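Undergrad: below is the structure, and that's it, no one-letter string:
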């Protein structure tokens, strides 16, 4: 039953994304009160695209500080990230190309060796050079709305990627990725609904995992 509910929620989310985020300038599904056409924009016009960097690993004063410093391997299936495995110091940040990104306003976007993995950063932090992160602009782009467009933007990024050793997409090419945007108010409403569905999916997954753990416990302890 839990798995069925989880599947139904995922199907609902997919159906919403397919009808809301189309290539047309007016989606099939629309909330009451909104009639303006969606406008095609470049990602670099509606967000600030920020590259990462790595402080020298030979200088101990740069490391084990209190500033989050993410690597692509830490960005997986989770929607939000709060704390990185490795951390750098203020000096490490200052004397490297790493940049401090604002929490709750930044989407981490991996740009090499696994292009297009994404997570919303809840707290301030920085990244290594394997990212081209998106900092949303106030009252222009809703962060969860943009995060929900991730799969479409990832497909574009993979087409634009290049490299002989491994595929990578540059800062300038990420800026050229295109998307359709409604007004900020409509973005916010859509973002909140998609986020609610994601939370319900996570809740159902949690219940399913607990039931599976209970089953394993019973199988291990009730049968000779």
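TA: Great, that's in hand. Treat the numbers as computed from the prediction; the structure is a model and nothing was measured.
Undergrad: going forward, measure contacts between C-alpha atoms and count neighbours the same way
TA: Will do.
Undergrad: residue 91: what's it in contact with?
TA: For residue 91, the contacting residues are 61-62, by CA atoms under 8 Å, 6 or more residues apart in numbering.
Undergrad: and it, which of the three is it?
TA: At residue 91 the chain is in helix, as set by DSSP: H, G, I helix; E, B strand; the rest coil.
Undergrad: check it against this one:
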């Protein structure tokens, strides 16, 4: 075995001064603990200018592996990411750049396989944050394999990741289509406007169009619709559970498992490590992150289990309101409402009481039912995708150690990976 130090160089990043506008808002993607949520890093919601890069940060080249080495979030999750393009990064991140004899993808997956070792060797800073010492990272072992073998193994793992990414995109597309319909029907009132002008609603069959009124009332709403509140159509099932009452294998979702701005929840843990009261959740419920709600963490529960009490479990009062409720609580307007009504400054929290007071426009139940009929299969598909991705990730993580040790041949791994991809 070699060492990480023998096959790569390590780079340290930085943060330009934030009070200088000329440093920010450019075209250079910049990453820190706050936005290292995906495996592959390419575009960021925070960007530097060339001046900002020269005055406080650093570029990791395409093909580098980035590791968060300092932060309280390390106790929940260790971000290990792959640079799909040249990107900048901050001082809490290290970038590992493989040498010419080392395949970048293989290097990355090898680092991924070292998660258990990393978890066992996580240190603590003076202020209680997690940390990895650079000397420890450089001494990690690395397989002494020819680059050609590394490339073959990397391609097998990448096949699983490509399928996972395609699934993510499908889930995102389904979410966007459902949101577009919600916006058209319940915010812009497009079908009602069309009928009021004597036109057929666009992209709608006659049976669905017949459910919509052809005029507006004095209150400005479609005739027969009414102003209401989220609490009129949704509840939160208050069902707390203590650690000693929970099977250790019970699925657990914390805020760390919830991505921002995505209703698809692809990740969860187990109850074995919890030490405080949690909330029960059921498959098909919706979750809303109430701690720092501006993070916009909302999702569909993919399986029965428990969740953090920093998450509100939301359930429609009756099935026909399911997609309507999800569209409301995942909207930018709703998140802004909860954020503005939060209590606390450093760690603001919202509450179900604040959420339930949110004003909504309630259509007649027949239209809500039709919206549910159209969109529920998409919600169900998103949940299926979550489980497919979980299976693919487990397959990848099972194959890699066997390939790296020589226990499994690349050809056999290809067959297993392609069989799962075809399924």
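TA: Received, thanks. Predicted model only: the values in this text are computed from it and were never measured.
Undergrad: can you show me the helices along the first structure?
TA: Along the first structure, counting by DSSP state H, helices occupy 2-20, 43-46, 90-94, 143-148, 150-160, 171-175, 184-222.
Undergrad: residues making contact with the fifth one?
TA: Residues external to helix 150-160 of the first structure that are found in contact with it (CA under 8 Å, 6+ apart): 115-116, 118, 169, 173-174, 177-179.
Undergrad: show me which of those residues are buried.
TA: Neighbour counting by 16 or more other CA atoms under 10 Å classes 115-116, 118, 169, 174, 177-179 among the contacts of helix 150-160 of the first structure as buried.
Undergrad: return the distance of the biggest strand by length in the second structure from the chain's centre.
TA: Criterion DSSP state E: the longest strand present in the second structure is strand 24-31. Computed by CA atoms, centre = their mean, to the nearest Å, the chain-centroid distance of strand 24-31 of the second structure equals 21 Å.
Undergrad: what span of the first structure is it aligned with?
TA: Taken onto the first structure by TM-score structural alignment, strand 24-31 of the second structure occupies residues 63-70 there.
Undergrad: kindly report the same for stretch 182-191 of the second structure.
TA: Stretch 182-191 of the second structure maps onto no residues of the first structure, going by TM-score structural alignment.
Undergrad: go on, stretch 286-293 of the second structure?
TA: Using TM-score structural alignment, stretch 286-293 of the second structure pairs with nothing in the first structure.
Undergrad: do stretch 398-413 of the second structure as well
TA: Per TM-score structural alignment, stretch 398-413 of the second structure has no counterpart in the first structure.
Undergrad: and residue 190 of the first structure, what does it touch?
TA: Neighbouring residues of residue 190 of the first structure by CA under 8 Å, 6+ apart: residue 145.
Undergrad: that older thread, for the match of strand 24-31 of the second structure, give me the average deviation versus the second structure.
TA: Comparison of stretch 63-70 of the first structure with the second structure after fitting gives an average deviation of 1.5 Å (mean CA distance after the TM-score superposition for the first structure).
Undergrad: what residues of that stretch count as buried?
TA: Under the neighbour-count criterion of 16+ other CA under 10 Å, stretch 63-70 of the first structure has 63, 65, 67-70 buried.
Undergrad: and of those, the nearest to residue 4 of the first structure?
TA: Nearest to residue 4 of the first structure, judged by CA to CA, of those is residue 70 at 34.9 Å.
Undergrad: distance check, that closest one against residue 161 of the first structure.
TA: Applying CA to CA, to the nearest Å, the value for residue 70 of the first structure to residue 161 of the first structure is 21 Å.
Undergrad: equivalent analysis for residue 4 of the first structure, please.
TA: From residue 4 of the first structure to residue 161 of the first structure the distance is 37 Å (CA to CA).
Undergrad: quick one, strands of the stretch 301-423 of the second structure?
TA: Applying DSSP state E, counting those that start in this stretch to the stretch 301-423 of the second structure gives strands spanning 305-307, 311-316, 359-362.
Undergrad: what's the second one aligned against in the first structure?
TA: Against the first structure, there is no aligned range for strand 311-316 of the second structure (TM-score structural alignment).
Undergrad: what sits against residue 36 of the second structure?
TA: Residue 36 of the second structure is in contact with 79, 81, counting by CA under 8 Å, 6+ apart.
Undergrad: returning to what we had before: as JSON lines, the strands of the stretch 301-423 of the second structure with mean neighbour count would be great.
TA: Below are the strands of the stretch 301-423 of the second structure laid out as JSON lines (neighbours: other CA atoms under 10 Å):
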{"stretch": "strand 305-307", "mean neighbour count": "25"}
{"stretch": "strand 311-316", "mean neighbour count": "24"}
{"stretch": "strand 359-362", "mean neighbour count": "18"}
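Undergrad: out of those, which gets nearest to residue 394 of the second structure?
TA: Using CA to CA, these put strand 305-307 closest to residue 394 of the second structure, at 19.7 Å.
Undergrad: could you list every helix and strand in contact with the closest one?
TA: Contact analysis of strand 305-307 of the second structure by 3 or more CA pairs under 8 Å, 6 or more residues apart in numbering; DSSP states H and E lists strand 251-253, strand 278-281 as its packing neighbours.
Undergrad: other SSEs contacting the longest one?
TA: Contacting strand 278-281 of the second structure under the criterion 3+ CA pairs under 8 Å, 6+ apart are the following elements: strand 240-241, strand 305-307.
Undergrad: in the first structure, which residue range corresponds to the shortest one?
TA: No residues of the first structure are matched to strand 240-241 of the second structure when aligned by TM-score structural alignment.
Undergrad: coming back round to it: need the winner for burial among the helices of the first structure.
TA: Greatest average neighbour count among these goes to helix 143-148 (a mean of 21), per mean count of other CA atoms under 10 Å.
Undergrad: tell me roughly how far it lies from the second structure on average.
TA: Per aligned residue, helix 143-148 of the first structure averages 1.6 Å (mean CA distance after the TM-score superposition for the first structure).
Undergrad: residues in contact with that helix?
TA: Residues contacting helix 143-148 of the first structure (CA under 8 Å, 6+ apart): 17, 104-107, 118-120, 136, 187-188, 190-192, 194-195.
Undergrad: equivalent range in the second structure for it?
TA: So helix 143-148 of the first structure sits over residues 104-109 in the second structure, by TM-score structural alignment.
Undergrad: and for stretch 8-22 of the first structure?
TA: Under TM-score structural alignment, there is no match for stretch 8-22 of the first structure anywhere in the second structure.
Undergrad: next up, the contacts around the residue mapped onto residue 122 of the first structure from the second structure.
TA: Taking TM-score structural alignment, the alignment pairs residue 122 of the first structure with residue 84 from the second structure. By CA under 8 Å, 6+ apart, the contact set of residue 84 of the second structure is 40-42, 62-63.
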